[in-house]
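**Q** kindly generate the corresponding structure for this input.
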Amino acid sequence: MKYVLGIDLGTSAVKVLLVNQEGEIEQEVSKSYPLIHEKSGYSEQNPEEWVNKTLEALKELTESFDGDIDKIEGVSFAGQMHGLVLLDSNQDIIRNAILWNDTRTTKQCQHIYDELGEKKLLAITKNPALEGFTLPKLLWVKENEAENFSKAATFLLPKDYLRFRLTGKIHSEFSDAAGTLLLDVAEQTWSNEMCETFGITKDMCPELVHSGDFVGNLSEETAQVTGLSSSTKVFAGGADNACGAIGSGVLSEGKTMCSIGTSGVVLSYEPSADLDFEGKVHYFNHGKADAFYTMGVTLAAGHSLNWFKDTFAAEESFESLMEGTEEIPIGANGLLFTPYISGERTPHADANVRGSFIGMDSSHTKKDFVRAVMEGITFSLNDSIEIFRENGKTVKSIVSIGGGAKNKAWLQIQADIFNAQIIRLSSEQGPGMGAAMLAAYGSDIFASLDECAQTFLSEKDTFDPIPKNVEKYQNLYQLYRQVYQQTHELSRSLGEFR
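**A** Model (predicted):
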């Protein structure tokens, strides 16, 4: 039996999957690490936490593995997108990593538009200038931490830094590089115009490879610490959403995925870079070579539910918190929630808007609030689906992964709000499974990712939309869409009190 490892470097934890050649998860180890919030809107992490926790997870996994270590043939990575890791000429970390959910860079985003113009930016990068992306972070450091910027020899994305520390090799790959605003997405190369316009030397940009490319072996030091073999092959991996697409079988035209993790994502496969969504959704390189995907993002999807639990039900488990929500009627007895607690990305690229509960009265119970949060998150994701449909895409079935796929009531809510069949896979690992599939494909266990998907992935169950529920939700969705228009200026004005 052959094995591969999929390492998913998330925002709150790293998860390592050991998967056999039949697609069965033999072991799973997760290690958490903290976020650093020095100020409102700031979100950072110490990259050494990623390395140390990954090494701990790998060591724990090998110590309990009763098979032949040499049969673990390959390892690959999925990782949180957009984060900025700066290295000096000695390849040492200069400062904490600035993460995808950091919103300090509104001024730098405007500077990008002022210098380049929205039309040219979209033509090159296929994406608007948003606070979460990497180039605005580079410009913020350049403007606010000139000494740190002057030391910078290379920038890396989070999972690329982790891979560097395990192999000693520095690379970036297309699916993650697409989220920097420095990549020419269609041409699959670092953009000379973007770099020259904003004073980023090409030397700072790492060598680009494809997600399935072999990039080296585990270093002797990594092997010694973890118990793995130094002959284990390492493959580049992909952005978490690109790997989520692979791990959900979104590998051909017509396939769509919904992922509800810390953030929420609706992602659809694209065979080319030819479509024009006018920047309303993201357009990134896929982890499958020479393919692409469009994607809408809810910044605080699962995070909204985590926030509610931590604030109002800290002693409860998620299972207890969500128990009985299926008995709460559609509309949570007249309570509506908007999940803008970290700002929003799709369709409102607005770092200043904040969330709200609308319609509270003294009859509402905690279960009403939980149901409203679940519905509000799903309405936000539906905004992206509506953009896809308005631009001619057909969305009839959606693979659901992440936290939103663990609860049957929530899966039915998705089916009814999206008006589409929801598919739950036997494995809900998404990005980690996608990383494992890249390792299996790279190790020549399979001839293609599509062939790998046929072995690794299978449907567990499906949830069909209920017509009467669809009609109710369509009416409620129209009310939901009004909330942003009525509250975004209030949120901006309240900012001075935060």
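**Q** every contact and neighbour count from this point should use C-alpha atoms.
**A** Will do.
**Q** tell me which element residue 29 falls in.
**A** Element membership of residue 29 [criterion: DSSP states H and E] is strand 25-32.
**Q** next, the structure of the following sequence, for comparison with the previous one:
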Amino acid sequence: MSLYLGIDIGTFESKGVLVDGSGEIVATAAHQHKMLVPQPGWAEHDAEADWWGDFKRLTQSLLAQSNADPKSIKAIGASAIGPCMLPVDKAGNPLMNGVLYGVDTRAAEEIRALTAEYGEAVLLSETGNALTSQSVGPKIQWLKNKRPELYAKADKFITSTTFIVHRLTGKHVIDHYSAGSWQPLYSPAEEKWSPRFAKGICSQDKLADVMWTTEIAGEVTAKAAAETGLAAGTPVIAGTIDAAAEAVSVGVLAPGQMMLMYGSTIFIILVTAARGQDARLWYAPWLFPGQHASMSGLATSGTLTHWFRDQFSHEFTDAKQGAIALAQEAALSPPGAKGLVALPYFSGERTPIHDPDAKGMIFGLNLTHTRGDVYRSLLEGIGHGTRHVMETYANAGQQVSHIEAVGGGTNNDVWLQATSDIGGFAQAVRAKTMGASYGDAFLAALGVGAVKASDINEWNKAARNVAPNPAVKPLYDRQHATFRALYERNRDLMRSV
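**A** Below you'll find the predicted structure:
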């Protein structure tokens, strides 16, 4: 039997899967870890323990569960949270914790300085993106400014997937989609690193080699084989960011198709026929030559539900039980959560407002409200944030023909339905919703020519459709106006806290 291994390293949990040549799942595994928040606005992972450590644990677990001969694994695909910034030494060892994606807002000063130096219009035209907390270039600049001794020791600046692939193969590579988030260091027009805006940030020899996602980066080394149980010589693809692998897992391949990922953050990918250019959204080349992607994301989504569960459901010792109980309580609260409107900006906000100083808010509380009402208001607040993003796509002239929902949040019916009701759009849900690791396995099979791209629709078939309820549209339209006004009227106050 030919098998394909997919491993994804997430914000709070890593997942792995072994699948056969027809996409049937042979074994699955998961392992939880913590997001480190050493101070407000910072978000980190221990790369050794959380990235490579989880990869080893999951691989060993999958091999043990399946009793598979490691030589039956024909290709390996990995994805991870991103874009991240990790300085490593010449041996590839981390010099500090990995700095996470847009939820880490430490480089706000560097973003302002670089934008002032080059001009937002120039950056947008040349790199496809304005500089935001999602951009890696300013975070390297932050390291140079604030931790010059570590900056000087760095042989490479890499992202999470690059770190894993290097541990497997000894090669430093990054896919074009991930490199597209390393603004202002990557040129989408030239599809390569560009020195145009790199002055003062870092030289190109400090960056990984750019490849397409399904290109073979290398083979599992003898050292990596000894650590993981994999067979030396197994092909490893370049891999990608978790959200992109998740989009592939549910068949988002053609222009107009969109993935709406319910994870630690809401992350959205729209495949487009042409390169987009809007400062409120993000742009990157898609996973395959000649295709493009327009992305967006909220800063806190699953992270916010985890926070609420941890702080306000102490009677449940099991996290999963607590999540189920809170979802049941939220289901007892009516649409609109008895008048509550929440801003989900508990870690600033990414698209479309790009405001690291934005703050969370629960508006309209009175003594009749229950825990279920408050929890529902947070789910609906995420839904209003998602609608704000969808309105931005429409304003930017980017057409959406089909939406695929994926991720752990699709198991929360209240959240899923409220998002459709608030936004006024339907969502399709596939039979397999485990997400990025499944997409990684498919991309690995694609990389060695075992499948073609359209085969994902046979691997993972459509299961159900979530349609908006027109009866609650007037209520949610009123609340959405309140949602937008709460931020606009309190933005200056948020910056003073």
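**Q** could you list the buried residues of the strand holding residue 29 of the first structure?
**A** For strand 25-32 of the first structure, the neighbour count (16 or more other Cα atoms under 10 Å) marks 25, 28, 29, 30, 31, 32 as buried.
**Q** now the residues you listed in CSV, with distance to residue 101 of the first structure?
**A** What follows is those, written out as CSV (distance: Cα to Cα, whole Å):
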residue, distance to residue 101 of the first structure
25, 30
28, 26
29, 25
30, 21
31, 20
32, 17
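**Q** can you give me the strands in the stretch 1-150 of the first structure?
**A** 3-9, 13-20, 25-32, 44-45, 72-79, 85-87, 97-98 (DSSP state E, counting those that start in this stretch).
**Q** of all the ones you listed, which lies closest to residue 395 of the first structure?
**A** Closest approach to residue 395 of the first structure among the strands of the stretch 1-150 of the first structure is made by strand 72-79 (25.8 Å; Cα to Cα).
**Q** so where is the strand holding residue 29 of the first structure in the second structure?
**A** Using TM-score structural alignment, strand 25-32 of the first structure lines up with residues 25-32 of the second structure.
**Q** go on, stretch 125-133 of the first structure?
**A** Going by TM-score structural alignment, stretch 125-133 of the first structure sits over residues 127-135 in the second structure.
**Q** quick one: end-to-end distance for that stretch.
**A** Using Cα to Cα, to the nearest Å, one end of stretch 127-135 of the second structure lies 11 Å from the other.
**Q** make JSON lines out of the strands of the stretch 1-150 of the first structure and add distance to residue 199 of the first structure.
**A** Converted to JSON lines, those look like this (distance: least, Cα to Cα, whole Å):
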{"stretch": "strand 3-9", "distance to residue 199 of the first structure": "30"}
{"stretch": "strand 13-20", "distance to residue 199 of the first structure": "33"}
{"stretch": "strand 25-32", "distance to residue 199 of the first structure": "36"}
{"stretch": "strand 44-45", "distance to residue 199 of the first structure": "24"}
{"stretch": "strand 72-79", "distance to residue 199 of the first structure": "27"}
{"stretch": "strand 85-87", "distance to residue 199 of the first structure": "15"}
{"stretch": "strand 97-98", "distance to residue 199 of the first structure": "19"}
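**Q** for residue 292 of the first structure, find the nearest of those strands.
**A** strand 72-79 (16.5 Å).
**Q** tell me what angle that closest one forms with strand 3-9.
**A** 20 degrees (axes from the mean of the first three to the mean of the last three Cα atoms, to 10 degrees).
**Q** once aligned to the second structure, how far is strand 72-79 of the first structure on average?
**A** On superposition with the second structure, the mean distance recorded for strand 72-79 of the first structure (mean Cα distance after the TM-score superposition for the first structure) is 1.0 Å.
**Q** likewise for stretch 468-477 of the first structure?
**A** Looks like 1.9 Å for stretch 468-477 of the first structure (mean Cα distance after the TM-score superposition for the first structure).
**Q** which part of the second structure matches that stretch?
**A** The aligned range for stretch 468-477 of the first structure is 471-480, by TM-score structural alignment.
**Q** how far away is residue 246 of the second structure from residue 198 of the second structure?
**A** With Cα to Cα as the criterion, residue 246 of the second structure and residue 198 of the second structure are 31 Å apart.
**Q** have a look at these two and say which one is more surrounded.
**A** Shown here are residue 246 of the second structure and residue 198; by other Cα atoms under 10 Å, residue 246 has more neighbours (28 against 17).
**Q** and the aligned partner of the more buried one in the first structure, which helix or strand is it part of?
**A** Matched across to the first structure, residue 246 of the second structure falls on residue 244, judged by TM-score structural alignment. According to DSSP H and E, residue 244 of the first structure maps onto helix 240-247.
**Q** strand 72-79 and that helix, what's the angle between them?
**A** Using the same axes, to 10 degrees: helix 240-247 of the first structure against strand 72-79 is 130 degrees.
**Q** tell me where the stretch 251-400 of the second structure has strands.
**A** Using DSSP E, counting those that start in this stretch, the strands of the stretch 251-400 of the second structure run over residues 257-262, 266-272, 282-285, 292-297, 341-343, 361-363.
**Q** give me the contacts around the fifth one.
**A** In this structure, residues lying in contact with strand 341-343 of the second structure by Cα atoms under 8 Å, 6 or more residues apart in numbering are 359-364, 377-378, 380-382, 385, 479, 482-483, 486-487.
**Q** emit the ChimeraX select command for whichever of the residues you listed are buried.
**A** A single ChimeraX command selects the buried members of the contacts of strand 341-343 of the second structure (16+ other Cα under 10 Å):
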select :359,360,361,363,377,378,380,381,382,385,479,483,486,487
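**Q** list the contacts for residue 241 of the second structure?
**A** Counting by Cα under 8 Å, 6+ apart, residue 241 of the second structure has contacts 79, 80, 81, 82, 83, 161, 177, 178.
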